[in-house]
Structures are given as C-alpha cells and as structure tokens.
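Participant: can't give you the sequence, but here's the structure:
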C-alpha cells in the first residue's frame, strides 16, 4: 500500500467517524481503521464521497498507509481499551511518529503513556476534543497536550478542522504531557456546574414564580440575548419549549428526573481534592446528579416537610425572575473562576506553562460551555497573565457586587420554600468564604492542636506553636 495518508483515525464510533470526516472534508487524506472492519466499510459506503479515505483492515496496513512522521489518532473508550490499542500499534511505529489520544482519557493516564512512549522515541499527544458528535464533524474545540515538537506538526491540522470565532481557531497547545486532557476534564467539570445552575434556575422559576416550561423557555431566550448568551442557555430554551409527541405534555415533565454522568465531572472533583483546589460549585453539581439517582433515599425523604408555599403576584414573579438572572450569572462566574483556579493549581503542581487567555479563547466556539462572556475572560487573562481570580478584574467585580443582594435573596427564597439549589448556595458560600476577613479555620486549628498536637500558626509572630491542653481525661502536664 502506498504511503499517502496525512493522518489515520482508528476507532470509528460516532466521534472517531465524524473527526475522520471532518479531516477529509478539509482536504486531508485520512486512513481509517476499526477493530471491527464492518465499521470501516460502512464509513466508506456512506461518507466515502466526502474526501479521500484510505481504508485499512489490519494494523500493519493502517500504519503503512501513513506518511512519516506518522500521525495515528485513537478514538476508543478511555482506560484499558486505549492501552490495548497503544500496545497494538506502538511496536509498528518508528522514532518521531505520533499517537494522538482524542478520547476522554484521565490526565494521569495520559502522563503515564506520554512518559512511556517518549522513552521509545514516540510522541504521545493527549487531545481533549469538545463539542460532541456535531462538534467533531463541523468544528470542535481541541485542547492539545504533549510536546511542542508534536504540536508544530499537528497544530495546523487541528486548527484547520476546529471551530473558529472571529477568525481565530479554537485549538491550541495547552502544555506538556497530560495538560490537554486535564483542561478538557476541567471543561467538563465546569459544564456540570453550568448545567446544574441552569437547571436550578428553571426549578426556581417554575416552583416559586409558577411559570410553565414554555414561559420559562421564553425567559431563557430573552436571557440568551444578553450577558448569559451561551450554547447551554440556547438549548435549554429548546428543551423547555418542546412538547412530547405521545402525551402532549411538556417534554421536561415526561423525562425521568435521574441524571446520568460519564465520569469526567467526578474526576474533576476527585482531582480537586488531591490539589486542595476548592471547586465547590462543580462538586455540588456532581453530587446533585448522584443524589438524583438515589431512588431509595428519595423515597424515604419524600414524606418529610418542606418549606412555605407563598404564591407570588405577577409583578413579584417578574421581580424574582430578574433576581434569578442575577444569581445565575454570578454563580456561573464563580463556577468558571473555580475551574480556572483549578487549572492554575495544576499548572504549579505539574510544571505546565499554560496560557489561560488562550484556554478561554478556544472555549468560545465548538465546545459545550461556549459562552459570550468567555471573550471577556480571555481579555482579562491577556491583560493580566498573573490574574489570580476573575473577581480581581474590575468589570467582573463590579457585576458581582451588583448581583450579590438578589443572589442572596434567591438562595434565601430557595431555603424558605424548600426548593433545592445546591449549586447556587455553594457558589454564594464560596464567594463569602473568600471575601471574609476571618474564617472559623482558626477554631479548626485549635481543635486539631487539642486532639492531635498538630500545631498552629499565630497572627502576631512567625513559627509553629502547640498549646499544652488540660485534657478532661488526664491532668495537664508540663511535657
């Protein structure tokens, strides 16, 4: 077989197939391979006319179809399946060749694989691809980790097939080894938070303001014309306005209220604990999904009393709607800020040199969390590369200041009415925690020193200190 393909894609489920089609549509010759040859044949029969594909049945044929340096993209399930594909293809590659993992791999696995293959002279690239099947076909956001040398070869290709905003590609080199997959993981964590916040806003508008799903859809459409403009707000309006064909009821009322998850949100929270990075809003969004699936617990709790039901007049409902918009915006800013803080913490831990403005830039298009205010986040980080927090930027600080009273009113109303709003409450609590002059952590340190002699620091002098406590079960000593 002649060596002629610019890149190869193995793993032709929906995401792999659509990425291969995207590449071919942009003029690249694409070798395609699947463990089950029938999928390769189906792609050729249905989409072979879209560009130049080189089908391969065996691993050797697939590798032989690639130009040097070979670019081999894996689009299979994360975990053991990815390791199996690497084990199959790596022995067939040569020094300087590249394996690109475009799946939702855990960044720690990517770091391990990159280190192993680097010793064998093979570049391993962890590319976080966001946008789902539509993005894969029409323009995703691509977060690329790995060596700069590999990105010099792959970058133009990814930038060509990615989404574009204002003429700029939504693809960039994030950093070495697992940086790309780490940022994709955090992207998904922010996505969890964003979706939960939107769902809580819907629930409050329905239960407190007594709006119908169709009316709430119109509210979201209005919000989507302003500062909340985003893909998720847009599709939420579509979901809420949809009517179930079988029953004629609002679609949202016939869907079981137990949310699924594929694991990346959970990874974000687990990793945040390892980094001591307080992504509280993301965590509450992840736990909210878990709680929704606890049917036995929900059955046990359901008979218990809730909050007060106080009907609102139309003018009161409209005022409350404005408050919810403020609370939703402020909470979204906190969620994104927590995500960027977590990336900063990881960059320090793993030695990644990450351009945070570039990260915000490539999230403006193609990905699920694309939103208008990401352009402002990009501008803020470009203007101040060492920006500690979005709330240190004057524009965002001013908006949060204006939002805090209605934000508190919404969280208080949710508590009084017994409407769950864990992500709203977590975002507000995070805001209050970081703005406080003094935190009760001082008492925690006293407790820790009392029962475990863990020592504490003082506000008036340097060093570590320990108090000799008079324990109730033993006399005080001078030891």
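Facilitator: Great, that's in hand. Everything quoted here is computed from the prediction, not taken from an experiment.

Participant: CA only for contacts and neighbour counts going forward, please
Facilitator: Fine.

Participant: what about residue 98, distance to residue 178?
Facilitator: 15 Å (Cα to Cα, to the nearest Å).

Participant: in terms of neighbours, single out the busier of these two.
Facilitator: The residue with more neighbours, out of residue 98 and residue 178 and counting by other Cα atoms under 10 Å, is residue 178; that gives 29 against 25.

Participant: let's bring in a second one:
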C-alpha cells in the first residue's frame, strides 16, 4: 500500500526502511531536509510540506505520525487537518499519553478522520527488522490496515487492543515494566561491583543470557555494552526518563493499584540526576542500546 510518514527520527527512519522492504510506497516528510533526502535515496518519495505529502497520497489516505509525544502531535495534526478528507486515517506510532490519544480520536472523529494509536516497542532494531505493535482504535480500521501491521511487526508481534487509547495505555504499562526490569538488573550489577569478587561483567551478562531465568534482550544489550567498556567507565550514571514511567505510576495511583517496583525505579531515575552510581551507568547503557537514547559522558 501507499502511505505517508511524518517524522524521520531514530524510529521513523527505520520504520520507513522496514516498510520499503515490504514493498510499501512511503511518502516521507520531516522538518530536517537532510533526513528527507537521505530516505529518498533509500527509495521513499520525498515531500516538501504537509500539503505536498497529502497531495501525493490516494484517497482515503493513511498517514503515520512518528513524532515526539505532547504538543508537537497536536501541532502536526492541526496543520494536517485542512488537507484531510473524511475516511482518511491518521496513525500515532509514538509514546503519546493515552488520555491525549482519546481526546484526539474524539476530535478527529467529528471531522470524519479515523485515528489509530499504535504503541511501538523494540527500539530502533525493532522498527527496522520487526517491531512489537499494540494497536488501539476502531476495529474496522484496524482490519483494513492489518496487513500493514503484520508486515512491519515481528512474527506474532502485533495485537489489536481495543478502543482508542488502549494501544498507548498498553505501551505505557509496558514501559513501566521496562523501568522495573532495568532497575533490577542494574541493582544486581551494582551489588557485584561492590563485592569482593572480580567478575567479568561481559561474561556474566553472557552466561545469564544462556539458559537462566533472567535471560532477555536487555541482558544481550548489556553484554554488548560491557564488551565496549568493561566497567562503563566513560558513562555517567544519569538515567533520564521520557514520561511513560511517571504516567504508569500516576495511573496506578488513580486506580489505587500498588506498583512499588515501578514507582521506586522511577524515583531512582530522579535520584540519578544528583548521584552517580554504577546502577545508573547500567540503565543509561541499556537505554542507549535499545532506543538510541543519549548518554552523558564523563
């Protein structure tokens, strides 16, 4: 099929390459013209503006938004709306707050435009090779686009989650769990670091990823990080957060549901802004490994 892609950051760019691999036509736009030119060299169709992108798509149009959550999404939608028609479809593949997603879906419905919220996991590698996608919105619209989600996702890696907001809600909780998992791994390695034993952390991560109960992609990424630096010497133990962990904790409080592990992992990220720890280095390295998140160097 032919669709538009707005946003060619780390995830959006790789997602376009994934779509091209599956013989989809992609009209791409980004405020960074260099990225548009680069993706054009890979086979995408370049657009010079929102209006140009819309004009290059057949009705009803499908446009995927891969831009940072928050006001920017609202700004992009408001600039697109004048060029859209009833039955066009917008997909938000970023990490939007599910409450914002519900609001946007209702506003777009009044104009006859369909809106799918797609929680996208797997980092840059997933976007390129096969992601995990969690899709909320009208079931009839999902059914139309299911072949698209099947193509870009890993095997058994996509799920229709229900009404608008449910895809982003599921991704929010996924990221909350991710916070807790990374913090537990980081604390374990900090205990090793402070012990009287001299461990090779690369080998520890490797053996734990072969047959142990805690084997995981995170452990694989950690092995790669320790291969580059045996003690992560150049990395500051600063663990930034992008919002989903906080939203998960806030939602747990609203639902009066205990989530102490996720909540404390969030608190530890805030603490890392004040105190450099080995555990912080581990989490920073992991975030860089799967999502390309910036790490602060010493």
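Facilitator: Happy to help now that I have it. Here the structure is a predicted model, which means the values were calculated and not measured.

Participant: let me see the TM-score of these two.
Facilitator: Put the two chains on top of each other and the TM-score (TM-score structural alignment, normalised by the length of structure 2) is 0.87; 277 aligned residues with a Cα RMSD of 1.9 Å.

Participant: for whatever residue of structure 1 lines up with residue 5 of structure 2, pull up the helix or strand it's in.
Facilitator: Residue correspondence, TM-score structural alignment: residue 5 of structure 2 in this structure matches residue 9 in structure 1. Using DSSP states H and E, residue 9 of structure 1 sits within strand 7-10.

Participant: now the counterpart of residue 77 of structure 2 in structure 1: which helix or strand?
Facilitator: The criterion is TM-score structural alignment: under it, residue 77 of structure 2 has residue 86 as its aligned partner in structure 1. Counting by DSSP H and E, the element that carries residue 86 of structure 1 is helix 80-89.

Participant: once aligned to structure 2, how far is that helix on average?
Facilitator: Between helix 80-89 of structure 1 and its aligned partner residues in structure 2, the average distance after superposition works out to 0.8 Å, using mean Cα distance after the TM-score superposition for structure 1.

Participant: how much space separates residue 149 of structure 2 from residue 142 of structure 2?
Facilitator: Distance check for residue 149 of structure 2 against residue 142 of structure 2: by Cα to Cα, it reads 9 Å.

Participant: between these two, which one's more packed in?
Facilitator: Of the pair residue 149 of structure 2 and residue 142, residue 149 is the one with more neighbours under other Cα under 10 Å, namely 23 against 19.

Participant: residue 227 of structure 1 should be in a strand, yeah?
Facilitator: No. Counting by DSSP: H, G, I helix; E, B strand; the rest coil, residue 227 of structure 1 is located in no strand; its state is coil.

Participant: please enumerate the helices of structure 2.
Facilitator: Along structure 2, counting by DSSP state H, helices occupy 10-21, 33-41, 50-55, 71-80, 98-109, 123-129, 139-152, 166-194, 201-208, 217-228, 244-254, 260-272, 278-291.

Participant: quick one: what's aligned to residue 180 of structure 1 in structure 2?
Facilitator: Under the alignment defined by TM-score structural alignment, residue 180 of structure 1 is paired with residue 167 of structure 2.

Participant: wait, isn't its match in contact with residue 115?
Facilitator: No. Using Cα atoms under 8 Å, residue 167 of structure 2 is not in contact with residue 115, being 11.5 Å away.

Participant: spit out the residues that contact these two alike.
Facilitator: Between them, residue 167 of structure 2 and residue 115 share these contacting residues under Cα atoms under 8 Å, 6 or more residues apart in numbering: residue 137.
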